[in-house]
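> Need a 3D model of the sequence below.
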Amino acid sequence: MTPMPPICPVILAGGSGTRLWPLSRAGFPKQFLCLDGAHSLFQQTAMRLSGLRSEGLALQAPLVVGNEDHRFLVLEQLREVSTEAATLLLEPMGRNTAPALALAALAATAQGQDPVLVVTPADHVITDEAAFRSAVTTAVAQAAQGQIVILGVTPTRPETGYGYIQVQGGPAQAASPVLRFVEKPDAATAQRYLEEGGYLWNAGMFVVKASVWLQALERFRPDMVQASQIAWAARSTDASFVRPGKAEFAAIPADSIDYAVMERCPGSGLPIQVVPLNAGWSDLGAWDAVWDALPKDALGNATQGDVLAVDSRNNLVHASSRLVGVVGVNDLVVVETPDAVLVAHRASAQGVKQIVALLQAQHREEHNLHRKVHRPWGWYDSIDESERFKVKRIQVKPKASLSLQKHYHRAEHWIVVKGTAEITCGDKVLMLTENQSTYIPLGEVHRLSNPGTIPLEIIEVQSGSYLGEDDIVRFEDRYGR
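Have a look, this model is predicted:
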């Protein structure tokens, strides 16, 4: 019996999730949100893949392909769930999923191994993890023999928002050949697919040996695999981060895994199979899908946070920072954050991306960052601002430090409200504790550090002619920014 090859989980974490604005922002996208529990979608994905060990699979540390700007967010969220050390493959810009998987396959084979890649997006929900592990185990056995395997979700409704996979020979068995891929259907066609039973939703989850993926890409998109190899050869490595050459990566043609390879496989002679997945899957692609996935009260309302609902039915109401009340409304989405509120009909949830497009066109920061912004050293929350002043609440993790920096257009007052602060200001270093404060003059080189074992919290009051986040000159930074 041929021994089972090692298994390498690959998490594709580069999505933006614009249809879940205002919770999802470019700087803090959907996969890092906690939408249905105590852990983010990305954390749930990492833990779900780690659980494959219980099936007796030889699991390697995961490869995470994500955005350069989210690297410390990925590390922190992995640390919070005690996931084994992952390798982060950092994309300098988005080139879609096919180059992302090419990068992962090149990394997986860099030391001469040829593991089976279990590839999954970072922003999906699966409620039956035992069923997921069983389906993956079946897919791994097929992939180990050189098959390209897709996990196809068993349809539960005539959905028009997903592409479908048609199974050869009727209803899908444990593993069945793929006859063809079909685009998103209209309602009548989707109903026919459901009744016939030989169609599965394409959820973007794949199981394939690294070498097989590279060979398939070489056959169908030699330009992409060659450009990916050039970018990989120009990579740099820093601790857990692997960065392909920036200019070289930008030259890779952008395309999805489906369009570049998968949809070309049926009839090509390349063996491609689908394994049915019936595990409570949802891609949470828009707010109506979030409503569908969340628990509801007797009137069909899904609520999170401080919410009061009177004579209201089938609503999704998410309160982040204050009380939200709804009266006499049905089928709405109401999402409150400290700096933005969304009100939409559930049937129009897909249209939220048009709001994001307007924000981008108007160069408004609400499409990019929350009021509370996470940094590798902690976070800051801009709690008030007007002309010539801004007030921030800042938390610094134990033993963490901001960069050594200066500002050309603003001065800063710092008041310690919790913990101990080590402050560098020019050639002076001072220690401050609760209720003590200091002043950082305009143009002075300074740094804030937390030497203690509990989080440090300060209130920062900025004053000056320009208070933008780009007014910063860094001299030293342990996070490589």
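
> from here on, contacts and neighbour counts on C-alpha atoms
Will do.

> so what's the residue lying closest to Asp311 once chain neighbours are set aside up against?
Nearest residue to Asp311 in three dimensions, chain neighbours excluded: Gly328, at 4.8 Å (CA to CA, 6 or more residues apart in numbering). Gly328 sits next to 310-312 when contact means CA atoms under 8 Å, 6 or more residues apart in numbering.

> Please enumerate the helices of the stretch 201-350 of the chain.
In the stretch 201-350 of the chain, the helices defined using DSSP state H, counting those that start in this stretch lie at 210-220, 222-233, 246-250, 257-260, 287-293.

> Could I get the ones you listed in JSON lines, plus columns for distance to Val396 and mean neighbour count?
Output for the helices of the stretch 201-350 of the chain, formatted as JSON lines (distance: least, CA to CA, whole Å; neighbours: other CA atoms under 10 Å):
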{"stretch": "helix 210-220", "distance to Val396": "41", "mean neighbour count": "19"}
{"stretch": "helix 222-233", "distance to Val396": "35", "mean neighbour count": "19"}
{"stretch": "helix 246-250", "distance to Val396": "31", "mean neighbour count": "18"}
{"stretch": "helix 257-260", "distance to Val396": "40", "mean neighbour count": "16"}
{"stretch": "helix 287-293", "distance to Val396": "32", "mean neighbour count": "20"}
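
> and Ala98, which of those is closest to it?
helix 257-260 (4.3 Å; CA to CA).

> ok, back up a step: can you put the helices of the stretch 201-350 of the chain in TSV and add distance to Val373?
Conversion of the helices of the stretch 201-350 of the chain to TSV gives the following (distance: least, CA to CA, whole Å):
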stretch	distance to Val373
helix 210-220	37
helix 222-233	31
helix 246-250	26
helix 257-260	32
helix 287-293	23
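
> Also this sequence, please, to line up against the first:
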Amino acid sequence: MITPILLCGGSGTRLWPLSRKSYPKQFVPLVGDRTLFQASAERLSGSAFDRPLVLTNNDFRFIVTEQLSEIGIDPGAVLIEPEGRNTAPAILAAALYLEQSNPDALMLIAPSDHVIPDPEAFRAAVEKGTEAARNGQIVTFGITPTHGETGYGYLELSEAPGDSAIALKRFVEKPDAARAEEMVASGMYLWNAGIFLFSVGTILNAFRTLAPELVPPVAQSVAEAKSDLGFLRLAPEPWSGAGDISIDYAIMERSDGLSVVPFSAGWSDLGGWDAVWRESAQDARGVATSGTATAIDCENTLLRSEDDRVELVGLGLRNVITVATPDAVLVADASRAQDVKLAVAALKAKSAKQATMFPKDHRPWGWFESLVVGNRFQVKRIHVHPGAALSLQSHHHRSEHWIVVEGTARVTIDEEVRLVTENQSVYIPLGAVHRMENPGKVPMVLIEVQTGSYLGEDDILRYEDIYART
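All right, here's what the predicted structure looks like:
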């Protein structure tokens, strides 16, 4: 069986404002009802696949397990990287982990933020590469290009692509526009999708031969990893000694005898809003809308409203991208889609929280969002998953008033524990030790009104926490 290795620790900026550092694009339903991460996990499931191995960071660990649970997938393991070191150390850690339990496994390395509309076709392509992988080859998957894209690296083939794995001649860096058109016209180049298939033994031998300096720190980090609430935390000290390098630079571009499986059934890494527009349903004039968005006399335009309270209207637009969220709006010429990162940099320079943070803050127990913030008060909506509980805590600078609007809350205030149902409320005095829990089988939603001299999230003293955050 093939073990999918899902990489989901990145935090892209080219899909701002919907993708931000605190909640990047792989966890967002950009195309369809599933998030990109969920679609990736479903695509790599079935009789040919073992349970997935996920590599992510500390901030996303509960998002990963929650989104997998929503689609009924139980991961084989979730490895927590202490810090981002690019794809080579992450893949090496996965291989070393699998070597302990399943040294003969085939590993399918898959970024979790790609769109592949035809999962069956992709699984068939994977099957074409398994024999070569079992025979000790590194197999990569090349995408048949549809245009001269300058945002992708390319794979030069040793022979014309057919219906099976063929030898790779070399990797080609991202070209300029003229060179990209030449390569596509030749028919001897494929886009590099960053998807790889190989056995545990093959990739470990490659690391020991081509990037031996990575092996000791990563191996020590895996050996000293600690289990925490079902996650496996790689040891931070040795991990910090691993180089920050991609699998392409560390291994692939220096390896001989790589094979390529061509894939032409549709693929996108959604590297910008122009790619999202191409993957979205469009009308006869090339207009794609979603949410509460309305287009009037527009052409080749993307209009997305991500909040039911925001009516987004485009009038007479041509080649424009507009994305509205509750706290930020992007309006861009479609030809500048790759420059959205400049907007993020500008916002960071002015210390705007919208550069990296969402108004909706995801936590292991659910999420909350700020509805109103004023002088000495704040109003939040809090959503608690069934069976979940916030930490037992107190505050130095604020009191709170909770009004349950959906479900039932079990509330602890000092020594008292009570149930609070819909349309009931409870007051939490300043300094009181308190906790809210959802004992039911449906989500619990409440409105929290905070008042006090300081309302920051760091004014929390935790005494007990089922998520080990004390």
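
> I'd like to know which of the helices of the stretch 201-350 of the first structure is closest to Ala131 of the first structure.
That would be helix 287-293 among these, by CA to CA, at 17.5 Å.

> The second structure: which residue goes with Ala203 of the first structure?
In the second structure, Ala203 of the first structure lines up with Ala193, judged by TM-score structural alignment.

> So the closest residue to its match other than its chain neighbours, which state does it fall into?
In space, and not counting its chain neighbours, Ala193 of the second structure is closest to Gly142: 6.1 Å by CA to CA, 6+ apart. Secondary structure, DSSP: H, G, I helix; E, B strand; the rest coil: Gly142 of the second structure is strand.

> what's the distance between the counterpart of Gly142 of the second structure in the first structure and Leu41 of the first structure?
Matched across to the first structure, Gly142 of the second structure falls on Gly152, judged by TM-score structural alignment. Distance, Gly152 of the first structure to Leu41 of the first structure, by CA to CA, to the nearest Å: 20 Å.

> and what of Gly419 of the first structure?
Taken as CA to CA, the span from Gly419 of the first structure to Leu41 of the first structure is 32 Å.

> ok, the two, which is more surrounded?
Neighbour tally, Gly419 of the first structure and Leu41, criterion other CA atoms under 10 Å: the higher count belongs to Leu41, 24 against 20.

> Looking for the alignment partner of that one in the second structure.
Using TM-score structural alignment, Leu41 of the first structure lines up with Leu36 in the second structure.

> who's in contact with the residue nearest to Ala193 of the second structure?
When the contact criterion is CA under 8 Å, 6+ apart, the partners of Gly142 of the second structure are 155, 190-193, 260-263.

> Adding neighbour count, write those residues out as TSV.
Listed next are those as TSV, based on neighbours: other CA atoms under 10 Å:
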residue	neighbour count
Leu155	24
Leu190	28
Trp191	26
Asn192	23
Ala193	21
Val260	30
Val261	25
Pro262	24
Phe263	24
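
> any idea which of those is closest to Ser391 of the second structure?
Nearest to Ser391 of the second structure among these: Ala193, at 42.0 Å, using CA to CA.

> mind listing what that closest one touches?
So Ala193 of the second structure contacts 141-143, 269 (CA under 8 Å, 6+ apart).

> can you do 7 Å?
Residues in contact with Ala193 of the second structure (CA atoms under 7 Å, 6 or more residues apart in numbering) are 141-143.

> re earlier: now the aligned partner of the residue nearest to Asp311 of the first structure in the second structure: how far from Ala284 of the second structure?
Applying TM-score structural alignment, one finds that Gly328 of the first structure aligns to Gly316 in the second structure. Per CA to CA, Gly316 of the second structure is found 15 Å from Ala284 of the second structure.

> What is the neighbour count of Ser282 of the first structure?
Ser282 of the first structure, neighbours per other CA under 10 Å, totals 17.
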